[in-house]
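>>> Kindly generate the corresponding structure for this input.
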Amino acid sequence: MTDSRRSSISSIKSDVKSDIESPELPLDQKHFGNTLDQKAQAQSKEQPSEETPSTIPNGGLVAWLQVLSGFMCFMSAWGMVNGFGVFQDFYSSTLIPDVSNSDISWIGSIQAFLLCSATVFAGPIYDHGHPRLLVMFGSVLVVFGMMMTSLCSEYWQLMLAQGLCVGFGAGCLFLPSIAIIPSYFTTKKAVAMGIAASGSSFGGVIFPIIFRRLEPRIGFGWATRAIGFISLTSLLIPCFCIKARAFPKTRRKLLDFAAFKEPAYALFSLASFVGFVGLYVPFFYISTYAKDVSGLEDTLSFYMLPIMSAGSIAGRIIPGLVADKVGALNVLGVCNLCASILGFCWIAIHHTAGGLIVWALLYGALSGAFVSLQPTTVASIT
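Next comes the predicted model:
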């Protein structure tokens, strides 16, 4: 056999072998395969992978920026509710004295109701990947509502501006702040949520003091606008820094009641609903009660509300530290029981200023856990 014939046979064998190992596809099949690969890559980018403890950072600059963003959202959302007592006292004594205290309290009650109920509609928007849009929209409503409140002189105007507008905007701020933080933490989840939730107590301290100090000097309108400008400045941080790590792969409907089919979640939701009915009664009435019933001087009776909110700061953070060790539900149950007992003790201490101060601090601390531990508790029982 000649050398040329041997080389041709060898080349034929190598061609056959290469065809068997990597068969050549037609052009249309190649294009189809490439298209499928591109679609698969695009879908993998659109849908985040499943969250596991190993993929959650549990700290870092970005994670703690989310806590700071949540703190600012809580300050302008729940802080307005915590500090409503100073408006309650001013409205009943100066702005609209002909309206009863119970009617005036409906402004704060509607505000708190919308803060919680607006999350029903904000939830699906968050699931569709728009947490920053919610924060921006809520910021506009809260600031706009406070600016409009500064122009109000009638009861119905206050209800629309401070009750409805601020309340709905606060709900849009509230949901992203509690939904994002758990995706950044594992072992520090409860304490991170507690630090963020302490923003509401911080707002409950500074907003009444600001209003009290400014109103005699510059009037109701500009004192209220000052609070609005503080909210505007603080809410710029979450508007730029808030960033969700992952969204649910299955997007739910605007109104989806499937979660209530789970008994533990449904029972906890009912218990939370009942708890919120009476939670903020002391925050609304403590200043008026101290002045009209306990007979305390005007300055001391006013500071009862900031004192209660100051106690609530510790009540947001310390239970979170304990909850990471012994369980959020256990800590929440004990704090709620003690706060309920304190509610009945209120009537026994109305004649002593020292007793009322201690009671305000304790109730603020114990009731603070009711808000800060709820997201962590839901995650642990569902």
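
>>> When you work out contacts or count neighbours from here on, use the C-alpha atoms and nothing else.
Noted.

>>> Go ahead and confirm Phe74 touches Ser200.
Yes - between Phe74 and Ser200 there is a contact at 4.8 Å, judged by C-alpha atoms under 8 Å.

>>> How many residues are close by the residue lying closest to Tyr289 once chain neighbours are set aside?
Counting by C-alpha to C-alpha, 6 or more residues apart in numbering, Ser301 is the residue found nearest to Tyr289 once chain neighbours are left out, at 8.0 Å. Neighbour count for Ser301, taken as other C-alpha atoms under 10 Å: 21.

>>> Sequence B follows; please return its structure for comparison with A:
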Amino acid sequence: MTQSRPLSTFSSASTDVDVFAPATLPRIGPFPLDKSSEPTVDPENGVVQKKVSMDSPPEGGLQGWLTVLGSFCITTAVYGLSNSVGVIQPYWAQYHLSSFAVQDIAWISGANIFLCLFLGVQVGPWFDRFGPRWLLMAGSLIYMAGLIGLGFLPEDSDVSTGPGIRAPGTLYGLLMLLWGIIMGSGAALCCTVALSVLAHWFEKKRGLAAGIVFVGSSVGGAVFPLVLRTTLPRMGWAWSMRILALIVASLLGMGNILIKGRIQGRHGAGAINFGCFRDASFVWTTVGCFSSGVGRLAAGAISDKIGRFNTMILTTIFSIVTTFAVWLLVETHRMWLLYLFAALFGFGTGCVISIGPICVGQ
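Purely as a prediction, here's the structure:
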């Protein structure tokens, strides 16, 4: 007994191909796709069509660009204040930590930057699992706790008082705790979320969105030093920190309101994925970042010996020479030069990052 068969050809001249057969449906990648991205068949003309995945970024929209604005506010507050260390660190050296060497004081801002960047390794999987809202809120509260705590420190130290809050050793520990550890940890949460959430809304325009967000770092780095140079001589340390806290709280509040996630968290995301080390690009980047950390530490010690601007000039020349002497010689059969370049160039740029704010402050 013959059975009716659904339309299976595109035209009378084409060969018989069953478009409903699973073998004819294209699959992309080794992983199964969700139903929203599976190919379908138009029942009227038998043409295979592919639906657009609902998980593809919408390339902006009102909420997408509001998220960019919120991330801009976050980087203005956090990265901008970190870039103001060129004004804050000399103040510490003159009033709070006058009995400490410059390289010892630099460990405070160094701890802040280190935690802000290093903790992103763990914050990234948390973002994938829980989304942006709670991480951003927690980071904002932690960051503000450290900044408000700075406003309760005394105006200067007094070596004659013995043990107490005005003792230089005590102030050093409090500054390391508040600025270095607490604010550094809060910065890691805030900035990792502010940058990662862009992938929810942009793919082709992600570079533009990230560029707008990073402009906030420059804006904050220009505005906060101007504020501090006005308030520190007139109002002192405590009220200057409270004014900064008010500005930063407003920016972080706007960021929390405007930033929205679009993709639900993946609860199966692991904390650490060692498979990334199989990617050569990741390994090269890791080598460069490690060398950058070494360069930041070395730059402080070198600048105390030969001067800050001399160190900046030499490390800039070192980076330029490394580019022409090593990078241009990299070829397929000499890949070891790529690792050498990553290490040397990372060291040179690390010195520039470490010494730059101090030169600006001087």
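
>>> care to give me the TM-score?
Overall, the chain-to-chain superposition scores 0.62 on the TM-score scale (TM-score structural alignment, normalised by the length of the second structure); 259 aligned residues with a C-alpha RMSD of 3.7 Å.

>>> re earlier: which residues does the residue nearest to Tyr289 of the first structure contact?
Neighbour list for Ser301 of the first structure: Ile286, Ser287, Thr288, Tyr289, Ala290, Lys291 [criterion: C-alpha atoms under 8 Å, 6 or more residues apart in numbering].

>>> Compare neighbour counts for Phe74 and Ser200 of the first structure and give me the winner.
Looking at Phe74 of the first structure and Ser200 with other C-alpha under 10 Å, you find the greater number of neighbours at Ser200, namely 31 against 27.

>>> Next one: the equivalent of that one over in the second structure from Ala209 of the second structure, what distance?
Taking TM-score structural alignment, Ser200 of the first structure has Ser217 as its aligned residue in the second structure. Separation of Ser217 of the second structure from Ala209 of the second structure (C-alpha to C-alpha, to the nearest Å) stands at 14 Å.

>>> List the buried residues in stretch 173-189 of the first structure.
173-186, 188-189 (16 or more other C-alpha atoms under 10 Å).

>>> three-state assignment of the residue nearest to Tyr289 of the first structure?
Put simply, Ser301 of the first structure is helix when judged by DSSP: H, G, I helix; E, B strand; the rest coil.

>>> Likewise for Arg266 of the second structure?
Following three-state DSSP, Arg266 of the second structure is assigned to coil.

>>> repeat for Pro48 of the first structure
Counting by three-state DSSP, the backbone at Pro48 of the first structure sits in coil.

>>> Can you give me the neighbour number for it?
Neighbour count of Pro48 of the first structure, defined by other C-alpha under 10 Å: 13.

>>> What separation do you get for it and Met136 of the first structure?
Applying C-alpha to C-alpha, the value for Pro48 of the first structure to Met136 of the first structure is 24 Å.

>>> residue boundaries of the helices in the stretch 251-382 of the first structure?
Under the criterion DSSP state H, counting those that start in this stretch, the stretch 251-382 of the first structure contains helices at 263-279, 281-292, 298-302, 304-326, 328-345, 353-372, 374-381.

>>> With the stretch 101-250 of the second structure instead?
Counting by DSSP H, counting those that start in this stretch, the helices of the stretch 101-250 of the second structure are 102-118, 120-130, 132-150, 168-175, 183-196, 198-201, 206-258.

>>> what about the third one, how far off from the first structure?
Superposed on the first structure, helix 132-150 of the second structure shows a mean distance of 0.9 Å to its aligned residues (mean C-alpha distance after the TM-score superposition for the first structure).

>>> Matching Gly253 of the second structure against the first structure, which residue comes up?
The equivalent of Gly253 of the second structure in the first structure is Leu236 (alignment by TM-score structural alignment).

>>> repeat for Leu195 of the second structure
Leu195 of the second structure maps onto Ile178 of the first structure when the alignment is built from TM-score structural alignment.

>>> returning to what we had before: columns distance to Ala369 of the first structure and neighbour count on top of the contacts of Ser301 of the first structure, output as a markdown table?
A markdown table is the format used below for the contacts of Ser301 of the first structure (distance: C-alpha to C-alpha, whole Å; neighbours: other C-alpha atoms under 10 Å):
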| residue | distance to Ala369 of the first structure | neighbour count |
| --- | --- | --- |
| Ile286 | 19 | 22 |
| Ser287 | 22 | 26 |
| Thr288 | 25 | 26 |
| Tyr289 | 24 | 18 |
| Ala290 | 24 | 25 |
| Lys291 | 28 | 18 |
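
>>> how about the residues you listed in CSV, adding distance to Gly163 of the first structure?
Shown next, in CSV, are those (distance: C-alpha to C-alpha, whole Å):
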residue, distance to Gly163 of the first structure
Ile286, 20
Ser287, 20
Thr288, 20
Tyr289, 22
Ala290, 25
Lys291, 25
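
>>> which residues does Gly220 of the second structure contact?
Contact partners of Gly220 of the second structure, counting by C-alpha under 8 Å, 6+ apart, are Thr75, Thr76, Ala77, Tyr79, Gly80, Leu81, Asn83.

>>> Tell me how far it lies from Gly295 of the second structure.
In terms of C-alpha to C-alpha, Gly220 of the second structure sits 25 Å off from Gly295 of the second structure.

>>> thinking again about what came up before, just the closest of the contacts of Gly220 of the second structure to Ile302 of the second structure, please.
Set against Ile302 of the second structure, the nearest of the contacts of Gly220 of the second structure by C-alpha to C-alpha is Asn83 (21.1 Å).

>>> Which residue, other than its chain neighbours, is closest to the closest one?
In space, and not counting its chain neighbours, Asn83 of the second structure is closest to Gly221: 5.1 Å by C-alpha to C-alpha, 6+ apart.
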